[in-house]
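Q: Here is the input, now give the coordinates:
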Amino acid sequence: MHSKADHGRVTVTAPVEGMTIAEAAERTGLTPHTLRYYERDGLMLRSVGRTTSGHRVYTDRDLTWVTMLTRLRATGMSIREVKAYAALCRQGAGNEAERLALLQTHRARVLAQLAEVHEHLEAIDVKIGMYASTMARADT
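A: Model (predicted):
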């Protein structure tokens, strides 16, 4: 794939390798609107390539990054934190300690949330056990 810079965007000149936004949406489970939002809001690792006609061309690398963004968001990382993480990644080598700290802080929050959910699940299991026991006695 050959490309050239075009006002901060990459324009794919030929041959076109990659996926359309519809294909990228299908592979990621996101909507084209969400993919455009990620790009527009500065969450992507790099600018998404464009064909000469201006259509987006997503690469496997783009989708790997989108998958990471999706995981961070699904585990409760704020957009502000995702933006900060993406900005650090775009800067390249030299800020790994900051990236590590950001991810470790997020991981600690996720673990705390998991512990809380586990407690709630245990309470639900107790209730299920009570009802199952009551129904078993009623059947005898």
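
Q: going forward, measure contacts between C-alpha atoms and count neighbours the same way
A: Fine.

Q: quick one: contacts of stretch 35-47?
A: Taking contacts as CA atoms under 8 Å, 6 or more residues apart in numbering, the residues outside stretch 35-47 that touch it are 8-10, 21, 25, 48, 62, 65-66, 69, 82-83, 86-87, 89-90.

Q: Let's see this one next, to set against the first:
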Amino acid sequence: MPEVVQSLSIGQVAERTGLSVHALRFYEREGILANPVRRGPGGRRFYSEDDVEWLRLCIILRASGMPLPAIRQYTELVRQGSGTEEERLTLLRRHRENVIAQIDKLTHCLDLITFKVGVYEDHLEHGPVEHMCGASSLPEHAERD
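A: This next block holds a predicted model:
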């Protein structure tokens, strides 16, 4: 028995993914969708559950800082199918390293902010502290820009 593929309208996909209709059309034009968008009578776009899952992956990749050209490259490799796994792995490993670097930088920022919150909380509880805004009030490991 053939599998029944549920057809979703562009509005339904927008609602389920959090992307705007405009963004969905943009992703289609940019070659970000793994499968060609099907068209119904009158040219209306129809999507499948697989399309929604692919878009959710793309949203995560984009939110993690992967540039659109890299997502497009990954999409092309997926479209090519078997035999491109090594290239896909390389691309994802490279992106993972970028995300780790972002997390490290944000962790340093959070450390500094947490320290400064503590300084101001102490100030409000115990009175003024010398050099509240200067570099001498930074934690030892914080970058001094």
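
Q: Quick TM-score on the pair, please.
A: For this chain pair, the superposition-based TM-score is 0.84 by TM-score structural alignment, normalised by the length of the first structure; 125 aligned residues with a CA RMSD of 1.6 Å.

Q: re earlier: give the buried subset of the contacts of stretch 35-47 of the first structure as a PyMOL selection command.
A: The PyMOL command for the buried members of the contacts of stretch 35-47 of the first structure (criterion: 16 or more other CA atoms under 10 Å) is given here:
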select buried, resi 10+21+25+48+62+65+66+69+82+83+86+87+89
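
Q: Identify the residues contacting residue 18 of the first structure.
A: Contact partners of residue 18 of the first structure, counting by CA under 8 Å, 6+ apart, are 57, 58, 59, 60.

Q: Report the two members of the residues you listed separated by the largest distance.
A: Spatially, the most separated pair among these is 57 and 60, at 10.1 Å (CA to CA).

Q: neighbour count winner among those two?
A: Set side by side, residue 57 of the first structure and residue 60 show unequal neighbour counts under other CA atoms under 10 Å, the larger going to residue 57 at 21 against 12.

Q: For that one, pull up the helix or strand it's in.
A: Secondary structure here is read from DSSP states H and E; on that basis residue 57 of the first structure sits in strand 56-57.

Q: in the second structure, what residues pair with that strand?
A: With TM-score structural alignment applied, strand 56-57 of the first structure matches the range 45-46 in the second structure.

Q: average gap between that stretch and the first structure?
A: Between stretch 45-46 of the second structure and its aligned partner residues in the first structure, the average distance after superposition works out to 0.9 Å, using mean CA distance after the TM-score superposition for the first structure.

Q: what residues does that stretch touch?
A: Contact partners of stretch 45-46 of the second structure, identified using CA under 8 Å, 6+ apart, comprise 7, 8, 9, 10, 37, 38, 39, 40.
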